[in-house]
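Undergrad: The amino acid sequence is not available; the structure is as follows:
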């Protein structure tokens, strides 16, 4: 789509070679001449965009996009300072589709890797017309608008404004019906919005669960995309509607278990967090479902290889999975599973010692939880006795 391309080098003098180190008068003159030419062109295009008729504005917007793509980050800042953002945002609302497309592409490239332009685009009022573009049946406009929300939501000051616009359900629709790139952009945009500290309510609702699970099935579990998808699923697992949707999705729990087994450090942490949310909410309901999908080996491995947070979550979930007599695994089966995990982690020579340590840690953790429960109940009894004296 021509957005966020790598920046090309500024033109330099043909007399310079790869061995040139120190500045020379010829080089200084060449760069000064080029900067002057570029500044003149920036002012010319800005003037045509601000003062021209519609057709002139469309051509100017296309030229701005082209020049920005072929130049350094300074060019983006110079165009922003020249006042092009407001008229480009205005063009987003025009009925002329050529004007909307030209302005959207220009804004996308002006926003790429430029925090100030991102903020100024949103301040200029770009969000409402971008939301309207997402509602169009034209798939090209929807994809471009999705890319715009991805780019603009990367700036922290923009997140609350974008989240309040009601765009999230439209981005969730892209998860089901968009192109591969559109789905990637939508997940990233939703993930960006989910990290806004000012939002007291979740950005996405349970309708996002099924498409997220389907996307997680198809992608590599250690990819950046999987990390963002599992982060959203963990957020959704904190509501009853989200938990029900995960359970109802075809292979929902299995997909999370597979992510625990094959994901990156980040995606495994989110995946085990989602499973833990399920089990904590209703152990009797979700424990059997998680055990059925073969979660134990991956969780045991995670207690050794995961991040500190993931290790703690995995230990807690293992305790919950084993905390019922009718569901408790035979000790010989548990020992065999732990030994197999230890052999893969440390090799056959050290497997016995590693397995022993893992089992000791699990027993210790279980005892700590039991003691905490006893202390809590004792404290509650003392408090009750004091109140009724």
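TA: That came through, no problem. Remember, it's a predicted structure, so these values are computed and weren't measured experimentally.

Undergrad: C-alpha from now on. contacts and neighbour counts both.
TA: Noted.

Undergrad: Contact partners for residue 117?
TA: Counting by Cα atoms under 8 Å, 6 or more residues apart in numbering, residue 117 makes contact with 76, 77, 80, 85, 110, 111.

Undergrad: Take those and write them to a markdown table, including neighbour count, secondary structure and distance to residue 195.
TA: Formatted as a markdown table, those follow (neighbours: other Cα atoms under 10 Å; DSSP: H, G, I helix; E, B strand; the rest coil; distance: Cα to Cα, whole Å):
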| residue | neighbour count | secondary structure | distance to residue 195 |
| --- | --- | --- | --- |
| 76 | 26 | helix | 27 |
| 77 | 17 | helix | 27 |
| 80 | 22 | helix | 27 |
| 85 | 27 | helix | 27 |
| 110 | 30 | helix | 24 |
| 111 | 26 | helix | 20 |
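
Undergrad: Use this one as the comparison:
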């Protein structure tokens, strides 16, 4: 029976999905066939590019080749004869199956693109795993009773040779691996001391592990970032430091060593492949078997089934240690992120206009990037930031474009990176690039500024260097749609400062251009412009400008036509802000929005969306008076939706719903008595909506 997992058990893996024993119900003949197939798949790994442990990998593959000769001679009678030792045939084959799966995973790790530097650092551990695998397979063969299976004498001799050799071979770390690892550690030590490593030393290490292009380096960075996304225990602090150091090294190498960015063709081929894959996949496979909702953070258990992380974690916390789909007891509660399924879900959502909510884990990942993670990573990033800032200042056009692109990437996901780049003085030269006639340079510069504008110190630097006018100019006249979209998002972050909201609003036609983008832009453009308008509305002087731009009819039309729930929610949020003032309420009512908002409240499955609806309706009632309330009272379904929010909504939504219910009930009671509150006895100027 599988061991019951406990919360204290380590769940950290080397790299790939952990191997598990085959089911006890699998017949020996099927086990034998599966073991032979595993051995053949291991032989196919011979042609792979090994980052390290090349000699140990070659030795293991040769051993499996000899094992396969033996396996192909084994015959399990059907039905099998009574065993001399209970279950010994099944036990021996089951252990072989487990160890061959472990070995295949290990070989895949050693040849995996993106994990090459990490595997070099773990070369001692990997060598030990090769050694352990060989010894375990020898033990499994010892357990297998030759008398109970049909094995010729020659095949038995091969098995004996395999066992003796497996226990004799040492599986030590290659001398070349030790040298390369020593070089790598020397480079990290130089970063710790604030000394730039020699290019030849960097190139030597990268060549050894097989990182030969910008894309190879980028894959390393993405893998290391994903590994850092796992939750580590305190005893694994050293691993976090090493991963962070390697990531700093690879970021430095990607920018300094490689002059050609070759990711575009790679991205295009990946997207084309994803589209082809989607044609053959049932979208129901993207739903969590527990919650039946689209998975946000798909993870795979040791049984091979995939669930949404939040659902399966809740299952475990309830004391369940079985697979929800099969009922099988889990040998471990380890959850391995299923990046392939996640990418397909994102692609499916993108193709079908479905909002894809980011997982809470990703948000935590961003939070952890406040610090570099290690002294070496800190040193590497500071040197790299200075290098990129200097390229922006004195480089050629190509070099400036490349530097802007690298800053765009570095600042996107790391708070620490943003801090280093801002301190290095990257913002002023990026602002100068906004006037470039080269559309690529302009787009990379504004995208870099967008990511840097999230840093607390950057906003003042942008404004001090005349950045507001430059960003607005890109918003209005940017060479590419993407540049204009980035400009809109940048204005949103700049508008987080009260003083800058006022300055942005005073720049002629800024709000009008944003509203036009909401009306006719791309999906991303609409959303960026919408949040920018929302930010500007936080300054009272911009309300009048937003109303004058014709924003309300545009927003109401978007509520009618958009099938993207996240965009509808954003529109409701902006309308709620507009409705806070009586002038805004009047315009919203004239745009015939009241019944549309009520319909969304009754039909929406989003708690946030329903809360915005209630907030908006409450503001319309307060500012619109008796005529608005009388129309709400006539709706038979409205009260049901409001009462559901009392129990299902957030505390804020519950308070808003309660206030609106009291307002409607008070109106009904006073109307039946022929007496209305003073607030409703005043003359109302709005008669149509």
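TA: Perfect, I can see it now. Computed from a predicted structure; not experimentally measured.

Undergrad: Among the contacts of residue 117 of structure 1, which one sits closest to residue 380 of structure 1?
TA: Proximity of the contacts of residue 117 of structure 1 to residue 380 of structure 1 (Cα to Cα) peaks at residue 111, which lies at 57.0 Å.

Undergrad: which residue lines up with the closest one in structure 2?
TA: Alignment note (TM-score structural alignment): residue 111 of structure 1 maps to residue 453 of structure 2.

Undergrad: Test my guess that that match contacts residue 460.
TA: No: applying Cα atoms under 8 Å as the test, residue 453 of structure 2 and residue 460 come out as separate, 9.4 Å apart.

Undergrad: on that earlier part again, which of the contacts of residue 117 of structure 1 are retained in structure 2?
TA: Retained in structure 2 (both residues aligned by TM-score structural alignment, their matches' Cα atoms under 8 Å) from the contacts of residue 117 of structure 1: 80, 85, 110, 111.

Undergrad: What segments of the stretch 101-250 of structure 2 are helices?
TA: Using DSSP state H, counting those that start in this stretch, the helices of the stretch 101-250 of structure 2 run over 116-121, 123-143, 153-168, 175-192, 199-209, 214-228, 237-256.

Undergrad: The stretch 201-350 of structure 1 now?
TA: For the stretch 201-350 of structure 1, helices defined by DSSP H, counting those that start in this stretch occupy the ranges 209-218, 224-236, 240-248, 252-262, 265-281, 283-292, 296-305, 308-322, 331-346, 348-387.

Undergrad: would you list the ones you listed in CSV and tack on distance to residue 14 of structure 1 and mean neighbour count?
TA: Converted to CSV, the helices of the stretch 201-350 of structure 1 look like this (distance: least, Cα to Cα, whole Å; neighbours: other Cα atoms under 10 Å):
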stretch, distance to residue 14 of structure 1, mean neighbour count
helix 209-218, 49, 20
helix 224-236, 41, 24
helix 240-248, 61, 19
helix 252-262, 51, 24
helix 265-281, 48, 25
helix 283-292, 66, 17
helix 296-305, 54, 20
helix 308-322, 55, 20
helix 331-346, 57, 16
helix 348-387, 63, 14
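
Undergrad: Can you convert those into CSV and add a column each for distance to residue 89 of structure 1?
TA: Supplementary listing: the helices of the stretch 201-350 of structure 1 in CSV, determined by distance: least, Cα to Cα, whole Å:
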stretch, distance to residue 89 of structure 1
helix 209-218, 32
helix 224-236, 29
helix 240-248, 36
helix 252-262, 41
helix 265-281, 37
helix 283-292, 49
helix 296-305, 48
helix 308-322, 43
helix 331-346, 55
helix 348-387, 57
